[in-house]
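Asks: sequence plus the predicted model coming up.
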Amino acid sequence: MKAEFIVSDMTCNHCVQTITRAVQAHSPGAEVRADLGTHRVTVEAAGDAAAVEAVIREAGYEVRAA
């Protein structure tokens, strides 16, 4: 699965690290790319996008599919 999300309150590298760790804890081996300028997070991982979206939300961020 490859999915893209908008994380409007992702504002710094700490946010990126928190989101990356959360996604990779849920799906080991996931590739996570984040763009702070556009607030976009792209995830390539096994599983479905809804589960990844829930993981990002549980990490404390507002998230929606891009």
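Replies: Nice, thanks for sending it over. Residues are numbered from 1 along each chain as shown.

Asks: from now on I want contacts and neighbour counts done on CA atoms only, so please keep to that.
Replies: Fine.

Asks: same for the biggest helix by length in the chain, what does it pack against?
Replies: As assigned by DSSP state H, the longest helix anywhere in the chain is helix 13-26. Contact here means 3 or more CA pairs under 8 Å, 6 or more residues apart in numbering; DSSP states H and E; on that basis helix 13-26 packs against strand 31-35, helix 49-58.

Asks: 7 Å - rerun?
Replies: helix 49-58 (3 or more CA pairs under 7 Å, 6 or more residues apart in numbering; DSSP states H and E).

Asks: below is an additional structure, to be compared with the one above:
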Amino acid sequence: MTTATYTVTGMTCQHCVASVTEEVQEIAGVTDVRVDLASGDLTVTSDQPVDRVIVSAAVDEAGYTLS
């Protein structure tokens, strides 16, 4: 298991959190996703390390930005 933490910008409500969570959970190998609205932290747990570009693309698909 590996865990990586990123910062997501542009989230303003729980719907934003749900959107990001849903998109990132679809990445192959991801076993857990935690999003903290107050800090913007996105914590991704996966079987193998996930390329930042793939996480960024999922966050972009949700309508937000990985910084």
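Replies: Yep, it's here. Predicted model, so just to flag it, every value in this text is computed and none were measured.

Asks: centre of structure 1 to the edge, which residue is at the far end?
Replies: In structure 1, the residue that sits farthest from the middle, by CA atoms, centre = their mean, is G37; the gap is 14.8 Å.

Asks: that one -> structure 2?
Replies: G37 of structure 1 maps onto A38 of structure 2 when the alignment is built from TM-score structural alignment.

Asks: correct me, but G29 of structure 2 touches T45?
Replies: No: counting by CA atoms under 7 Å, G29 of structure 2 does not reach T45; the two are 8.7 Å apart.

Asks: what about the two, which has more around it?
Replies: T45 (20 against 14; other CA atoms under 10 Å).

Asks: how close does the longest helix of structure 1 sit to structure 2?
Replies: Here the mean offset of helix 13-26 of structure 1 against structure 2 after fitting is 0.9 Å, by mean CA distance after the TM-score superposition for structure 1.
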